[in-house]
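Visitor: I would like to see how this sequence folds:
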Amino acid sequence: MPFDFTTLEPYLGDLALGARLSALACALALAGGLLLGTVAALMRTASAPLARRVAEVYVDVFRNVPFIVQLFFLFYGLPEIGVELSAFATGVLALSLAGGAFTSDVIRSGILAVEPGVLEAAQVSGLSRLAIYRRIVLPIALRTSVRPLGSVFVNLILTSSILSAITINELTGTAKIVASDTFQPFEVYLLLLLLYAAMTWLVSLASGALHRRLNRNLA
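Guide: I've put the predicted structure just below:
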């Protein structure tokens, strides 16, 4: 049967708005996940057993439970204990918590990769432990973690498609509405496929370029 993409033209604006909402949710979740992941990585490399255990439990739970279960728990469960969040805020929170668990592994690996000699030199210079981590360890760890963090962001973009399950009309949610209105699922979902491929490709390109820029003096 013939395929007609011209009938989708009136809906391109809606799809663009959906893509923008997806991008906003992912950008906020990236910031939240980076913060949570950094804190968890520091706790996992700390000398205090309790801090390590708490961080490990957090990472294990959010890496090993399906994202849609986490999303439904936050969306339907939090109001039961008096925590009222919008669907969008709940989606960003869920993505941040899940992203933080994976980000923690990346940053932890970066911290452990810092040469012991660098730490010894910093200690000899009289810097406090906090200053060593803030001014030396974390900048090195983050610089070497750019590519893996780019992969985490790509995964956030892909995972964000599940947010439509809690009534958020991001890119996938909008595409479902358009497919229902036009009765053209092939055209709509092919366009959706291409949009997600473009978004993830751009993120991969950007992370690769940033990695080369930050590490150009180490080549």
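
Visitor: CA atoms for contacts and neighbours, from now on please.
Guide: Will do.

Visitor: would you map the strands across the protein?
Guide: When assigned using DSSP state E, the chain turns out to have no strands.

Visitor: show me where it has helices.
Guide: Along the chain, counting by DSSP state H, helices occupy 12-44, 49-64, 67-72, 87-112, 116-124, 129-132, 138-144, 146-159, 171-182, 185-214.

Visitor: so which other helices or strands are in contact with the fifth one?
Guide: In other words, helix 116-124. Under the contact definition 3 or more Cα pairs under 8 Å, 6 or more residues apart in numbering; DSSP states H and E, helix 116-124 sits against helix 129-132.

Visitor: to compare with the earlier structure, here is another sequence to fold:
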Amino acid sequence: MGYSFQFSIVWDNLGLLFAGAWLTLKISLLAIAFGLIIGIIGAIFRTSKNKLLDAIALAYVEVIRNTPYLIQLFFIFFGIPNLGIKLTAEQAAILSLAVNFGAYSTEIVRAGVESIPKGQVEAGMALGFKPLAIFRHIILLPALANIYPALVGQVILAVLFTSVVSQIATEDLTFVGDFLNARSFRSFEIYFAISLIYLAIVWLIKAMAFIIERRYFEFAKYRR
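Guide: So this is what the prediction gives:
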């Protein structure tokens, strides 16, 4: 074959790679947290009897889900500053990922909300619960339990989407890999190592998701 593997480029730059991995994880978790808040609000709008709120949420979902994430990222990083709003590369990465994740999680959470039997809601109303209390205590937690696997899958996709933010010079894991590759041209070694790090990050997310499921959604198993 004639190719000589040289993983020294990886060992010599572990600190740089771990710094990129940490930024990737940080961006992912912040974007997912904000995106889930957006998704819950969007789901409330989508299930609202108010046609205007429903239309606004539907338009948001359709625009985000039917345009490339890279274009959304470029619009936020290069387009929004023309309106006088300055964002760093990291801030633009978090905002764009949150907006993207929010659109997908809106429909996931909406499906969960609509899976709750109407009898439970009616029982809450009969007991005198206010609409917000009904949503918080009767709808939200069981709904999240119903759509938890789908939501975790979307979280993993969001983590992998972070590789795109290197296009605006966010110094995430992919950016570090591109930088090292440009210096050394050891593409196989560098991108093999980066793939393993991404795999480790996803496994960490899955482990966290499993702990959350055991802590908060174990009750769902006994309702099925």
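
Visitor: TM-score for the pair, please.
Guide: Their TM-score after superposition, calculated using TM-score structural alignment, normalised by the length of structure 1, is reported as 0.95; 219 aligned residues with a Cα RMSD of 1.3 Å.

Visitor: ranking the helices of structure 1 by burial, who's on top?
Guide: Looking across the helices of structure 1 with neighbours counted as mean count of other Cα atoms under 10 Å, the highest average goes to helix 87-112: a mean of 24.

Visitor: which residue of structure 2 sits opposite residue 5 of structure 1 in the alignment?
Guide: Matched by TM-score structural alignment, residue 5 of structure 1 corresponds to residue 7 in structure 2.

Visitor: measure residue 18 of structure 1 to residue 164 of structure 1 for me?
Guide: Distance of residue 18 of structure 1 to residue 164 of structure 1, given as Cα to Cα, to the nearest Å: 10 Å.

Visitor: between the two, what contacts are shared?
Guide: Listed contacts common to residue 18 of structure 1 and residue 164 are 170, 172-173; contacts here mean Cα atoms under 8 Å, 6 or more residues apart in numbering.

Visitor: what is the nearest of these to residue 159 of structure 1?
Guide: In terms of Cα to Cα, no member of those lies closer to residue 159 of structure 1 than residue 172, at 10.7 Å.

Visitor: isn't the closest one up against residue 161?
Guide: Yes. Assessed by Cα atoms under 8 Å, residue 172 of structure 1 is found in contact with residue 161 at 5.4 Å.

Visitor: quick check, the match of residue 5 of structure 1 in contact with residue 189.
Guide: Yes. Proximity of residue 7 of structure 2 to residue 189 meets the contact threshold set by Cα under 8 Å, at 5.8 Å.

Visitor: for the match of residue 5 of structure 1, what are its contacts?
Guide: For residue 7 of structure 2, the contact set (Cα under 8 Å, 6+ apart) comprises 189-190.

Visitor: repeat for residue 95 of structure 1
Guide: Counted by Cα under 8 Å, 6+ apart, residue 95 of structure 1 has contacts 26, 29, 33, 156, 159-160.

Visitor: quick one: what's aligned to it in structure 2?
Guide: In structure 2, the position corresponding to residue 95 of structure 1 is occupied by residue 97, as judged by TM-score structural alignment.

Visitor: ditto for residue 162 of structure 1
Guide: Under the alignment (TM-score structural alignment), residue 162 of structure 1 maps onto residue 164.

Visitor: please name the nearest non-neighbouring residue to that match.
Guide: For residue 164 of structure 2, ignoring the flanking residues on the chain, the nearest one in space by Cα to Cα, 6 or more residues apart in numbering is residue 70 at 6.8 Å.

Visitor: tell me how far the one you found lies from residue 180 of structure 2.
Guide: When distances are taken as Cα to Cα, residue 70 of structure 2 and residue 180 of structure 2 turn out to be 23 Å apart.

Visitor: next: residue 72 of structure 2.
Guide: From residue 72 of structure 2 over to residue 180 of structure 2 (counting by Cα to Cα), the distance is 27 Å.
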